[in-house]
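Asker: What follows is a predicted structure for the sequence shown.
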Amino acid sequence: MDILVSGELDFETLVTRKPFNRDFHIHEHYELYLLLEGDLNFYVHDSCYPIQPGTLMICNDLEMHKAVLLTNEYYKRIYIHIPPTFLHQYSTEQTDLTTCFVRREIGTRNAIRLEPEQVMLFTRLVKEMHEARDSGGFGNDLLIHSRLLQILVMVNTLFQQEDLRDSAAAHYPPNVREIITYVDEHILEALTLDQIAAALALNKYHLCHIFKAETGTTIFRYILLKRISLSRILLAEGKNVTEACFQSGFQNYTNFITEFRKVTGFTPKKFRDMKLKEAAKH
């Protein structure tokens, strides 16, 4: 399964003491991911962000992403998974808490570099969220929500301040960037390994090796997840299932239904209906 399906608010502070490089995946919620210790590459769609402690990553429910540890040492991070309904519930006409998640192009402006005092505030608020959850006492849900709202106001404020955004350009090595650019430009075609290798004047085995070494996944897996991600965007925009199938590069309708369900846990129609119903409420 490459999608984490959850309608509930989820948050943890985790330390991983061995390399754990998950494949590309997509959430059914929005994610805040703050690196506290370690050295990672964070991939979002076509972008690769080299991130250091203090970098906050922002992903929405349409962005495929993964984190890759660059050393054999442990790393520590905080993640918060936020149901879109939570943001809509607490947003106002003046304050739209979805801003940092949706008011940008897919796979862009995902990183914000926090100052030390902002990291301390973020971690303190999450610690208080943990304490409220663990207490199970009266009003603990409101205490959790109030701390999360403070985090969301801070993050959205920073997101809208150009000079405080992470200025480091997202990048892949040039040879991998060339492969990804070609795939993106021809995603609607029936791509084959021979076709990609010939177009880029590369040995196909070398092509597979450098792509897997950099991204941690195969080029065929990347193409599949890229098409699934594109189809999710089209379905969320209101395209019907047939349109989403062929406008995302799938050549076979039955295969599209099978792969979409395998990756997301939903049929395309159910996913479309869910997204349109959600949009109608707001």
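Answerer: Cool, the structure landed. Residues are numbered from 1 along each chain as shown.

Asker: alpha carbons only for contacts and neighbour counts from here, please
Answerer: OK.

Asker: got the residue ranges for the strands in the stretch 101-250 of the chain?
Answerer: 111-113 (DSSP state E, counting those that start in this stretch).

Asker: Which parts of it are helices?
Answerer: For the stretch 101-250 of the chain, applying DSSP state H, counting those that start in this stretch gives helices covering 116-135, 140-159, 174-185, 193-200, 204-215, 219-236, 241-246.

Asker: what would those look like in TSV with mean neighbour count?
Answerer: Below are those laid out as TSV (neighbours: other C-alpha atoms under 10 Å):
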stretch	mean neighbour count
helix 116-135	16
helix 140-159	17
helix 174-185	15
helix 193-200	14
helix 204-215	16
helix 219-236	21
helix 241-246	20
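
Asker: Turn the ones you listed into a markdown table, including distance to residue 27.
Answerer: Shown next, in a markdown table, are the helices of the stretch 101-250 of the chain (distance: least, C-alpha to C-alpha, whole Å):
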| stretch | distance to residue 27 |
| --- | --- |
| helix 116-135 | 20 |
| helix 140-159 | 18 |
| helix 174-185 | 22 |
| helix 193-200 | 29 |
| helix 204-215 | 19 |
| helix 219-236 | 11 |
| helix 241-246 | 19 |
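
Asker: between the ones you listed, which one is nearest to residue 94?
Answerer: helix 140-159 (11.8 Å; C-alpha to C-alpha).

Asker: counting contacts, what elements does the closest one pack onto?
Answerer: Counting contacts by 3 or more C-alpha pairs under 8 Å, 6 or more residues apart in numbering; DSSP states H and E, helix 140-159 is packed against helix 99-102, helix 116-135.

Asker: Now do it: distance to the chain's middle.
Answerer: 20 Å (C-alpha atoms, centre = their mean, to the nearest Å).

Asker: And stretch 236-253, by the same measure?
Answerer: The answer for stretch 236-253 is 21 Å, by C-alpha atoms, centre = their mean.

Asker: do stretch 102-122 as well
Answerer: Going by C-alpha atoms, centre = their mean, where stretch 102-122 is centred and where its chain is centred differ by 13 Å.

Asker: And for stretch 112-130?
Answerer: On C-alpha atoms, centre = their mean, the centre of stretch 112-130 falls 21 Å from the chain's centre.

Asker: rewinding a little: and the helices and strands packed on helix 140-159 as a markdown table, adding distance to residue 38?
Answerer: Listed next are these as a markdown table, based on distance: least, C-alpha to C-alpha, whole Å:
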| stretch | distance to residue 38 |
| --- | --- |
| helix 99-102 | 25 |
| helix 116-135 | 15 |
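
Asker: and the comparison structure, right after this:
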Amino acid sequence: MDSNYTKAGYLTEPFKIFHLRDEHKLNIDFHYHDFHKILIHLHGNVSYCIEGRSYELKEHDIVLVNAGEVHKPILNDDSIYERIIIYVSQQLIDDYVSKGYDLACCFKQAYANQSHVLRLAATKGSRLADTIKGLDSTLRETNEYANELYQKLLFLEFLIQLNRITLHGGIEYINTFSSNKKIVEILDFLNKNLTNRISIDELADKFYMSRYHLMHTFKEETGCTIGSYITTKRLLLARDMIRDGSSVSAACDACGFGSYSSFIRAYRKQFHSTPTNT
């Protein structure tokens, strides 16, 4: 039996920052997070795959990955892979929403432009670059006065500056380096129809592909079978519904699971907890 995608990383704070440097080539499987992820690419010959799209990264590119999006980096050679990674909880985003601003605007603008990678027109000497440098320094200066508070202030400034640049047009949305257009269309269709019954034969007919070619190409491009992809996304949707106040049975029915018992088993396997403990 093919397993679902692996959930990677844990976040118990509103946000968390890492500076990672790998000197040996890594082989990272497709995975997803319960939280949003921002990656600032510093060095390395890396392609980044997100939901069927692949991007060739350059230094200082900013990668935005929404919670639940399946992704992985591909290291194309043995060069050093260095990056700053920021995990961001949805709660933090929700805490800073008003009629005048939304800190998730940069994510929404990227989605509207069908991209996950932002490339700044000018990086060196910019206020955003200075803020990133300051954020990075807080990882080393842990004993400095009020370092935790200072890091939070800098992170909020980072999001504000990133959103300002996004809104003022000082950024380029990178098109995919390579992608299978048909698979991207299928992924989009699946994500818009998670609550409906979806069969592989119907997908094959809708997108004019043979059943075998569809299944083979989908797994090659996404790292998982169609069934596992749908199950993972439905479970994520069900979990969000339960967190928002829906009953377990209502979430089970709405997300297209055949039976309550199969839903509970799948949920426990995916999240290592029961729906009532979500």
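Answerer: On my side now, so go ahead. Just so you know, these numbers come straight off a predicted model, no measurement behind them.

Asker: Quantify their similarity with the TM-score.
Answerer: Here the TM-score for the pair of chains, by TM-score structural alignment, normalised by the length of the second structure, is 0.76; 265 aligned residues with a C-alpha RMSD of 3.5 Å.

Asker: on that earlier part again, and of the helices of the stretch 101-250 of the first structure, who's closest to residue 276 of the first structure?
Answerer: Using C-alpha to C-alpha, the helices of the stretch 101-250 of the first structure put helix 219-236 closest to residue 276 of the first structure, at 6.5 Å.

Asker: so the closest one versus helix 193-200, what angle?
Answerer: 90 degrees (axes from the mean of the first three to the mean of the last three C-alpha atoms, to 10 degrees).

Asker: Helix 219-236 of the first structure vs the second structure, average distance?
Answerer: Helix 219-236 of the first structure differs from its equivalent in the second structure by a mean of 2.6 Å after superposition (mean C-alpha distance after the TM-score superposition for the first structure).

Asker: got a list of what the spatially closest residue to residue 261 of the first structure that is not a sequence neighbour touches?
Answerer: Here the nearest residue to residue 261 of the first structure in space, its sequence neighbours aside, is residue 267; by C-alpha to C-alpha, 6 or more residues apart in numbering that works out to 5.0 Å. Applying C-alpha atoms under 8 Å, 6 or more residues apart in numbering to residue 267 of the first structure gives the contacts 257, 260-261.

Asker: Aligned counterpart of residue 267 of the first structure in the second structure, please.
Answerer: Under the alignment (TM-score structural alignment), residue 267 of the first structure maps onto residue 274 of the second structure.

Asker: how far away is that match from residue 203 of the second structure?
Answerer: Look at residue 274 of the second structure and residue 203 of the second structure: by C-alpha to C-alpha, to the nearest Å, they are 31 Å apart.

Asker: For residue 2 of the first structure, find the nearest of the helices of the stretch 101-250 of the first structure.
Answerer: Comparing the helices of the stretch 101-250 of the first structure by C-alpha to C-alpha, helix 219-236 comes nearest, at 8.7 Å.

Asker: Give me the contact list for that closest one.
Answerer: Contacts of helix 219-236 of the first structure (C-alpha under 8 Å, 6+ apart): 24, 45, 62-64, 183, 187, 208, 211-212, 241, 244-245, 247-250, 259-260, 263, 268, 271-272, 275-276.

Asker: Tell me the buried residues within these.
Answerer: 24, 45, 62-64, 183, 187, 208, 211, 241, 244-245, 247-250, 259-260, 263, 268, 271-272, 275 (16 or more other C-alpha atoms under 10 Å).

Asker: In contact with the counterpart of residue 151 of the first structure in the second structure, which residues?
Answerer: In the second structure, the residue paired with residue 151 of the first structure according to TM-score structural alignment is residue 158. Residue 158 of the second structure sits next to 128, 131-132 when contact means C-alpha under 8 Å, 6+ apart.

Asker: In the first structure, which of those still touch?
Answerer: Using both residues aligned by TM-score structural alignment, their matches' C-alpha atoms under 8 Å, the first structure keeps these contacts from the contacts of residue 158 of the second structure: residue 131.

Asker: Map residue 32 of the second structure onto the first structure.
Answerer: Taking TM-score structural alignment, the alignment pairs residue 32 of the second structure with residue 25 from the first structure.

Asker: what about its match, distance to residue 264 of the first structure?
Answerer: Residue 25 of the first structure is 9 Å from residue 264 of the first structure, by C-alpha to C-alpha.

Asker: what touches both of the two?
Answerer: Overlap of the contact sets of residue 25 of the first structure and residue 264 (by C-alpha under 8 Å, 6+ apart) consists of 2-3.

Asker: More neighbours: these two, which one.
Answerer: residue 264 (22 against 19; other C-alpha atoms under 10 Å).

Asker: so how far is residue 113 of the first structure from the residue lying closest to the more buried one once chain neighbours are set aside?
Answerer: Excluding the flanking residues, the one nearest residue 264 of the first structure by C-alpha to C-alpha, 6+ apart is residue 3, at 5.3 Å. Distance from residue 3 of the first structure to residue 113 of the first structure, counting by C-alpha to C-alpha: 27 Å.

Asker: Of those two, give the one with the bigger neighbour count.
Answerer: residue 113 (22 against 17).

Asker: My guess is that one contacts residue 166. True?
Answerer: Yes - look at residue 113 of the first structure against residue 166 with C-alpha atoms under 8 Å: they come within range, at 4.8 Å.

Asker: any common contacting residues for the two?
Answerer: With C-alpha under 8 Å, 6+ apart, residue 113 of the first structure and residue 166 have common neighbours residue 55.

Asker: My guess is the residue nearest to residue 264 of the first structure contacts residue 29. True?
Answerer: No - between residue 3 of the first structure and residue 29 there is no contact under C-alpha under 8 Å: 9.9 Å.
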